[in-house]
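Enquirer: Fold the following and give me the result.
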Amino acid sequence: MILVTGASGHLGRLVIEHLIKRGTPAEQIVAAVRTPEKVRDLAEQGVIVRKAGYENIDTLNAAMADVKRVVLVSSSEVGQRTAQHKNVIQAAKSASVELLAYTSILDADHSSLQLAAEHVETEQALAASSVPYVLLRNGWYSENYTENINTALEHGAVLGSAGQGKYATATRSNYAEAAAVVINAENQAGKVYELAGDQAFTLEQYAQTVSDISGKPVVYQDLPEAEYVKVLVDAGVPEGFATVLADADAGAAKGGLFNDSQTLSALIGHPTTPIEDSIKAAL
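Expert: Here you go, the predicted model:
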């Protein structure tokens, strides 16, 4: 059986959907979630639902019963992720799983992004364990921008601190499909996949594309990193996370979120979703 953590979240749910689409029987998939009620639709399809939280090793140990492979979808709780991921790794070790796929961040081992720190610590924990693992180093999600498209249209601007830095984004579904492919493949232990979209864009180009497709004027306003943090905080983003977001933009300005290897599209067997399509879907 294959266990997917965070199965009620955006990425985890999509991993399960792609596993089923690619032929994995629903009854061989375990959805590990804190709140089983959130995945009733998966249970109705035959997916096994087990209550398990990243922070609770006992529930994770129970959820791993009869599991052979694990997709560890990184926790969304920045600042707590390393400890939470270590719990999953320990449970997987106790269950003697044959492969664990971890959704890390692009170029984690030499990334300057603050967000990379906990991913690096998790990768180090995996390396120190006896669990066979494969790293799925995901780039930026297109949804990081398209989910906020209404705000851009309302204010006529996309704000950031990325300068002319390029983002090679792909959709969550693209990354989820890659996870579904890898977790079912043979001879994956020890592999590292740097995953990103086929096409890259600057935030200036993104704003122009939003404008072209929507028919409404939208421009990119580049801000100093500290000023961007202040704008985010004023908009209601917690200061710690605002700092992380602005830091990601600063990292993108230095090439930290760009990759042109097309490893992702090669894995899933088709081109990644262009940002234009994501914008149209959001609109």
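Enquirer: alpha carbons only for contacts and neighbour counts from here, please
Expert: Fine.
Enquirer: For the stretch 1-150 of the chain, which segments count as strands?
Expert: Taking DSSP state E, counting those that start in this stretch as the criterion, the stretch 1-150 of the chain carries its strands at 2-4, 29-33, 48-51, 69-72, 99-105, 133-138.
Enquirer: how about these, which one is nearest residue 246?
Expert: Evaluated over the strands of the stretch 1-150 of the chain, closeness to residue 246 peaks at strand 99-105, with 16.5 Å, by C-alpha to C-alpha.
Enquirer: contact partners of that closest one?
Expert: 68-74, 92, 116, 119, 123, 131-139, 179, 182-183, 188-189 (C-alpha atoms under 8 Å, 6 or more residues apart in numbering).
Enquirer: angle of it against strand 133-138?
Expert: Between the axes of strand 99-105 and strand 133-138, defined by axes from the mean of the first three to the mean of the last three C-alpha atoms, to 10 degrees, the angle is 30 degrees.
Enquirer: Look up how far residue 128 lies from residue 157.
Expert: Between residue 157 and residue 128 the computed distance is 46 Å (C-alpha to C-alpha, to the nearest Å).
Enquirer: neighbour-wise, which of these two wins?
Expert: When neighbours are counted by other C-alpha atoms under 10 Å, residue 157 and residue 128 differ, and residue 157 comes out ahead with 21 against 9.
Enquirer: wouldn't that one be in contact with residue 210 here?
Expert: No: counting by C-alpha atoms under 8 Å, residue 157 sits too far from residue 210 to count as a contact (9.9 Å).
Enquirer: hey, what's in contact with both of these two?
Expert: residue 218.
Enquirer: Also this sequence, please, to line up against the first:
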Amino acid sequence: MKILVTGATGHLGSLVLDKLLETVPATELAVSVRDVSKAAHLQAKGVDVRQGNFDQPETLREALRGISRMLLISTAGEHRQAQHQAAVDAAREAGVQFVAYTSIVNAQASKAALADDHRATEAYIRESGMSYVFLRNNWYVENEQGGIQAVLQGMPWVHATGAAQVGWAAREDYAHAAAAVLTQDGHANKIYELAGPLRTTAELAALVGEVLGVEARVLEVDDEAYAQGLRAAGLPEFLVAVFTDMQKAIREGALATASDDLERLLGRPPQPLDHAIRAMAQP
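Expert: The predicted structure follows:
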């Protein structure tokens, strides 16, 4: 059995590879990356490094040759649904038997615009005939880098999420859950809602203040003020729309899904967020 991870040089993919290498021989692992030079460190460990470009389907078919299990890490950008479908088509044609896909919490019912591509990709994978597992990740605490840096600079943590709850967990825990389903049996055609303990933004900010020993003020604003702040920071309009819509979706409960699936896959409780918070506080 050979396992392949897409996006293996990214934040999540690299953590998945680190965990897999603890128990799986490097010769049984492969990665598909756009730029193979960025995966030289994996090649040096004996991992099979393959060039695969989501915008060039022919490269994906070659990259997936001889692969049994695949982790499809969702891409970013405006064309990811087409990219995901190209990867699924290539996997089916290459004879991949099992696809694990990193989706979003409550994908089928979520009203967040961010969920649209995930919902479509889940449906496409189901229709492919391959076995699958959907890892519906809640929110990475690392997504809150901006708020944490604001607090460290004595500014308020600006948000538009109201008193809604989010199941933040460390990216490392989501990665370890992905490694578990790739190396264990019994996960075929399962859906896992992965989340840490539910907290509000104000509660997370208070935890940040406690961990870092600083005052953590929060400032709740409306969607328009939040969007204006993103524009002032220089974000392109596409991302302004995505991030502002996500604040609204969170406010309306899109990420307030309690579940012990992450703990069950990890075989332990999700790690406290202290370590990730300290790491994000580094310059």
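Enquirer: mind listing the helices for the stretch 51-200 of structure 2?
Expert: Per DSSP state H, counting those that start in this stretch, the stretch 51-200 of structure 2 has helices spanning 57-63, 80-94, 115-128, 145-152, 171-183. These are given in chain order.
Enquirer: now for those helices, which one comes closest to residue 19 of structure 2?
Expert: Ranking those by proximity to residue 19 of structure 2 (C-alpha to C-alpha) places helix 171-183 first, at 6.3 Å.
Enquirer: got the buried residues for that closest one?
Expert: By neighbour count, and taking 16 or more other C-alpha atoms under 10 Å as the criterion, the buried residues in helix 171-183 of structure 2 are 171-182.
Enquirer: cool, and stretch 224-241 of structure 2?
Expert: If you call a residue buried by 16+ other C-alpha under 10 Å, then stretch 224-241 of structure 2 has these buried ones: 226-227, 230, 240.
Enquirer: and what of stretch 268-283 of structure 2?
Expert: 270, 273, 276-277, 280.
Enquirer: go on, stretch 26-44 of structure 1?
Expert: Within stretch 26-44 of structure 1, the residues that count as buried by 16+ other C-alpha under 10 Å are 26, 28-36, 39, 42-43.
Enquirer: From start to finish, how long is that stretch in a straight line?
Expert: Start-to-end, stretch 26-44 of structure 1 (C-alpha to C-alpha) is 10 Å.
Enquirer: Neighbours of the aligned partner of residue 150 of structure 1 in structure 2, how many?
Expert: With TM-score structural alignment as the criterion, residue 150 of structure 1 lines up with residue 149 in structure 2. Other residues near residue 149 of structure 2 number 17, with proximity taken as other C-alpha under 10 Å.
Enquirer: and what of the one 10 residues further on?
Expert: Counted by other C-alpha under 10 Å, the residues lying close to residue 159 of structure 2 total 21.
Enquirer: So it is in contact with residue 220, correct?
Expert: Yes: contact criterion C-alpha under 8 Å: residue 159 of structure 2 and residue 220 qualify, at 5.1 Å.
Enquirer: quick one, what contacts residue 109 of structure 1?
Expert: Contact criterion C-alpha under 8 Å, 6+ apart gives residue 120 as the residues in contact with residue 109 of structure 1.
Enquirer: Correction: the previous question concerned residue 163 of structure 1.
Expert: Contact analysis of residue 163 of structure 1 by C-alpha under 8 Å, 6+ apart lists 202-203, 222, 253.
Enquirer: how deep is residue 186 of structure 2 tucked in, by neighbour count?
Expert: 7.
Enquirer: Same check on residue 129 of structure 2?
Expert: The local packing of residue 129 of structure 2 (other C-alpha under 10 Å) involves 11 other residues.
Enquirer: State the distance from it to residue 8 of structure 2.
Expert: For residue 129 of structure 2, the distance to residue 8 of structure 2 (C-alpha to C-alpha) stands at 25 Å.
Enquirer: Find the nearest non-adjacent residue to the match of residue 150 of structure 1, please.
Expert: For residue 149 of structure 2, the nearest residue in space outside its immediate sequence neighbours is residue 281; the separation is 6.6 Å by C-alpha to C-alpha, 6 or more residues apart in numbering.
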